[in-house]
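J.: could you look at this predicted model? Sequence included:
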Amino acid sequence: IDKANTLVAENIRTIDVLIVGRGGGSLEDLWSFNEEVVARAIARSNIPIVSAVGHEIDYSIADLVADVRAATPSQAAELVTRDTEEWLQHIDSQAAQLNMLVQRKLAAQQASLAHLKARLRHPRHRLNLIREQLKSARDRAALLIQQRLTRERQIVNQIRRDLRAVSPTMITRKQKDTVARLHQQLPSLIAAVLNRQTDRVMHLTQLLTSLGPASTLERGYAIVTSVSAGVVRDSKTVSVDSEITIRLHRGGLTSVITETHDEPKPA
């Protein structure tokens, strides 16, 4: 008993409960549980002790100083391992709630991304690039969430295995706290991922706006069109005396060509 308390004090190992006892026998066989040294060791133990000496009719000094008396060693084992199934059911319920929360958050994110993609109205090449970037960001976010969920499931499964192996009340309580902590952390992670992806979409939207025709005209450029050539990109597509229309940032001009050049004319 003293050695077990020393091991716990030195953090060598964790002992949650001790069962002190043996099966039935004669008074002489059970007399060691009436010894003063045994009684004092039980009394000063920091670890909870269950006394289980002999049969139900057998009483010893160890029974009187222990934290709990069990009629038999079998009953002692039942006392320290009860309520296991109840905790396992609780953990299953928590795991199901975690999974449902992740699925809802992921669906909301996908809907938001789809809405933003539907509102983008820009040149086809640039729009396709943005779509690929959004898809990549969404896939990374989904992968990150799935990996975190997988780790949480592994932790829950390990908790269930540990509970089936030992499952005293104190260990079960600690594992319940761990599940609650993980349950609180997961929404924060999901919110952070969604915020980062929202900021990225806003940045890309601003970039597309800056590359649009209206922004280009605002910087001093103009769009020249003619009836015969449409948008004029080459001086060879129009002829002298033909009429052209010039679109500016504000208003426009109608001009008649008096001269054409193959190369830009010096200012």
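T.: Perfect, I can see it now. Just so it is clear, the model here is predicted, and its values are computed rather than measured.
J.: for the rest of this, base every contact and every neighbour count on C-alpha atoms.
T.: Will do.
J.: do a quick rundown of the helices in the stretch 1-150 of the chain.
T.: For the stretch 1-150 of the chain, the helices defined by DSSP state H, counting those that start in this stretch cover 2-9, 27-30, 36-43, 61-65, 73-81, 84-119, 124-165.
J.: need the ones you listed in a markdown table (columns: distance to residue 201).
T.: As requested, the helices of the stretch 1-150 of the chain are exported to a markdown table (distance: least, Cα to Cα, whole Å):
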| stretch | distance to residue 201 |
| --- | --- |
| helix 2-9 | 54 |
| helix 27-30 | 77 |
| helix 36-43 | 66 |
| helix 61-65 | 69 |
| helix 73-81 | 53 |
| helix 84-119 | 8 |
| helix 124-165 | 7 |
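J.: among these, which is nearest residue 216?
T.: Checking the helices of the stretch 1-150 of the chain against residue 216 by Cα to Cα gives helix 124-165 as the closest, at 15.3 Å.
J.: just the helices of the stretch 1-150 of the chain: most buried one?
T.: helix 61-65 (a mean of 21; mean count of other Cα atoms under 10 Å).
J.: of all residues in the chain, which one is nearest the centre?
T.: residue 186 (3.8 Å; Cα atoms, centre = their mean).
J.: thinking again about what came up before, can you tell which of the helices of the stretch 1-150 of the chain is closest to residue 231?
T.: Of these, nearest to residue 231 by Cα to Cα is helix 124-165, at 18.3 Å.
J.: and the closest one, what does it pack onto?
T.: Here helix 124-165 touches helix 84-119, helix 169-210, going by 3 or more Cα pairs under 8 Å, 6 or more residues apart in numbering; DSSP states H and E.
J.: now the angle from the first one to helix 169-210?
T.: Looking back up the chat, that one is helix 84-119. 0 degrees (axes from the mean of the first three to the mean of the last three Cα atoms, to 10 degrees).
J.: shouldn't residue 183 be in contact with residue 98?
T.: Yes. Counting by Cα atoms under 8 Å, residue 98 is a contact partner of residue 183 at 6.6 Å.
J.: picking up where we left off before, out of the helices and strands packed on helix 124-165, flag the one nearest residue 245.
T.: helix 169-210 (24.3 Å).
J.: quick check: buried residues in the next helix-or-strand element following the closest one?
T.: Using DSSP states H and E, the next helix or strand after helix 169-210 towards the C-terminus is helix 213-218. Residues residue 216 are the ones in helix 213-218 that count as buried (16 or more other Cα atoms under 10 Å).
J.: presented hereafter is structure B, for comparison with structure A:
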Amino acid sequence: MLSHFTYLNSISSPWVTFIDGAGGISSQWQKQLSEFKLHYNVLVLDIAQGENTIEGNEVLNIDAITNAILRILDFNNIPKSHFIGVSLGTVFVRNLAEKYPNRIKSMVLAGAIVKLSFRFRTLLQMRAISKSIFSSKSLFKFFVFLLLPNKNNRESRSFFIEQSQGWKKGQFNRWAQLTSKLKPVLKYLHSGESNVPTLYIMGEEDYLFLPTVKRISSENSGKLLFVIQDCGHFVNLEQPILFNKMVIGYLVGMENRMEDSLSVEDSFNNCSPEEVLIANSNNHSKK
């Protein structure tokens, strides 16, 4: 079973489930937990820890991870939850929404991966070619720098490099192999877009993934996009106060709609699907 942590608020409080990205660094939610625990029952999944089908010697598999997430929900008697995913974790959330939509109230996709751009595929190919020359840790540092290249990404870079020091041998390579095989999975998910209400939160400087998310959010009603200026891929780490405020506001709105017995689809149809909310991060503290 996947390693996980639960923080109970009250029986009547909704559940919010956090799913991390590649490498299974669940501590990347450290700037969210103190705030979310005040309002919700919280489940944090540690994707990298647990049963052999997830992080053993076998090849990682999207469906295996998705089913493992479902088992954790059942184990904790959580019939339905809001889901918040970041980076690769957004693929697990979307796959769960496609296969088990009745278990998801809404999904918040931060630094969403909806398509592998040419630039990103090139990075993966570079890793595959050079893995016999450089160590996994060296490749990961290089990969993180290319993903988070700007000055204001420095804190995120340092965090992920520090966290990777405790990885098991070959862990980065297994996650990189999984990511390199995402193309058919993402195509499948895009072809059957879920009706689950969705909020995308992206950094303005997330050059690898933001363009596609902009296009997809403009094509689908019920899919809102919130872009944070002066911010890269990991928006929850770089702009935690703004991220928390936006997500909690969104979840409160979702819960109010459900309590008022309004159709989520109808309520979203009152908004333009092309609407893109842009926040100027200069007006918010990063700490």
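T.: Sure, I can see it. Since the model is a prediction, treat every value here as computed from it, not as a measurement.
J.: now what about the TM-score between them?
T.: Once the chains are overlaid, their TM-score stands at 0.21 when taken by TM-score structural alignment, normalised by the length of the first structure; 106 aligned residues with a Cα RMSD of 6.8 Å.
J.: so what's the residue count around residue 163 of the second structure?
T.: Number of residues near residue 163 of the second structure (other Cα atoms under 10 Å) recorded here: 15.
J.: other SSEs contacting the stretch of helix or strand it belongs to?
T.: Following DSSP H and E, one finds residue 163 of the second structure within helix 154-163. Packed against helix 154-163 of the second structure by the contact rule (3+ Cα pairs under 8 Å, 6+ apart) you find helix 136-147, helix 235-238.
J.: please identify the most buried of the ones you listed.
T.: When you average the neighbours per residue for each of those (mean count of other Cα under 10 Å), helix 235-238 leads with a mean of 25.
J.: what's downstream of it, the next helix or strand?
T.: Immediately after helix 235-238 of the second structure, counting by DSSP H and E, sits helix 240-259.
J.: for that next one, which positions count as buried?
T.: Buried residues in helix 240-259 of the second structure, defined by neighbour count with 16+ other Cα under 10 Å: 240, 241, 242, 243, 244, 247, 250, 251, 254, 255.
J.: and those, which two are the farthest apart?
T.: Maximum distance among the buried residues of helix 240-259 of the second structure (Cα to Cα): 22.0 Å, for 240 and 255.
J.: quick check: next helix or strand after the helix or strand where residue 84 of the second structure lies?
T.: With secondary structure defined by DSSP H and E, residue 84 of the second structure is part of strand 81-86. Using DSSP H and E, the helix or strand that follows strand 81-86 of the second structure in sequence is helix 89-99.
J.: could you tell me the angle between that next one and strand 81-86?
T.: 150 degrees.
J.: for helix 89-99 of the second structure, buried residues please.
T.: So for helix 89-99 of the second structure, counting by 16+ other Cα under 10 Å, buried means 89, 90, 91, 92, 93, 94, 95, 96, 97, 98.
J.: now, which of the residues you listed sits nearest residue 32 of the second structure?
T.: So of the buried residues of helix 89-99 of the second structure, ranked by how close each gets to residue 32 of the second structure (Cα to Cα), first place is residue 89, at 15.7 Å.
J.: is it true that the closest one touches residue 19?
T.: Yes. Using Cα under 8 Å, residue 89 of the second structure makes contact with residue 19 at a distance of 5.3 Å.
J.: TSV for the buried residues of helix 240-259 of the second structure, including distance to residue 189 of the second structure?
T.: Converted to TSV, those look like this (distance: Cα to Cα, whole Å):
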residue	distance to residue 189 of the second structure
240	28
241	31
242	29
243	25
244	27
247	23
250	23
251	23
254	23
255	26
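J.: skipping adjacent residues, who's closest to residue 248 of the second structure in space?
T.: residue 36 (7.7 Å; Cα to Cα, 6 or more residues apart in numbering).
J.: pull the contacting residues for the one you found.
T.: Each residue near residue 36 of the second structure by Cα atoms under 8 Å, 6 or more residues apart in numbering is listed here: 42, 244, 248.
J.: before we move on, back to that, ok, then the element right after the helix holding residue 163 of the second structure?
T.: Heading C-terminal from helix 154-163 of the second structure, the first helix or strand you meet, by DSSP H and E, is helix 171-180.
J.: for that next one, name the packing helices and strands.
T.: In terms of contacts (3+ Cα pairs under 8 Å, 6+ apart), helix 171-180 of the second structure is packed against helix 118-130, helix 136-147.
J.: just want the angle from the last one to helix 154-163.
T.: Angle of helix 136-147 of the second structure versus helix 154-163, following the same axes, to 10 degrees, is 160 degrees.
J.: now swap in the first one and tell me
T.: Relative orientation of helix 118-130 of the second structure with respect to helix 154-163: 30 degrees, computed using the same axes, to 10 degrees.
J.: what residues sit buried inside helix 118-130 of the second structure?
T.: Neighbour counts over helix 118-130 of the second structure (16+ other Cα under 10 Å) mark 120, 123, 124, 127 as buried.
J.: of the residues you listed, closest to residue 104 of the second structure?
T.: Nearest to residue 104 of the second structure among those is residue 120, at 29.3 Å by Cα to Cα.
J.: is it true that residue 194 of the first structure touches residue 108?
T.: No. Counting by Cα under 8 Å, residue 194 of the first structure stays clear of residue 108, with 9.7 Å between them.
J.: picking that back up, for the helices of the stretch 1-150 of the first structure, which one sits closest to residue 174 of the first structure?
T.: helix 124-165 (10.0 Å).
J.: right, I'll call it a day here.
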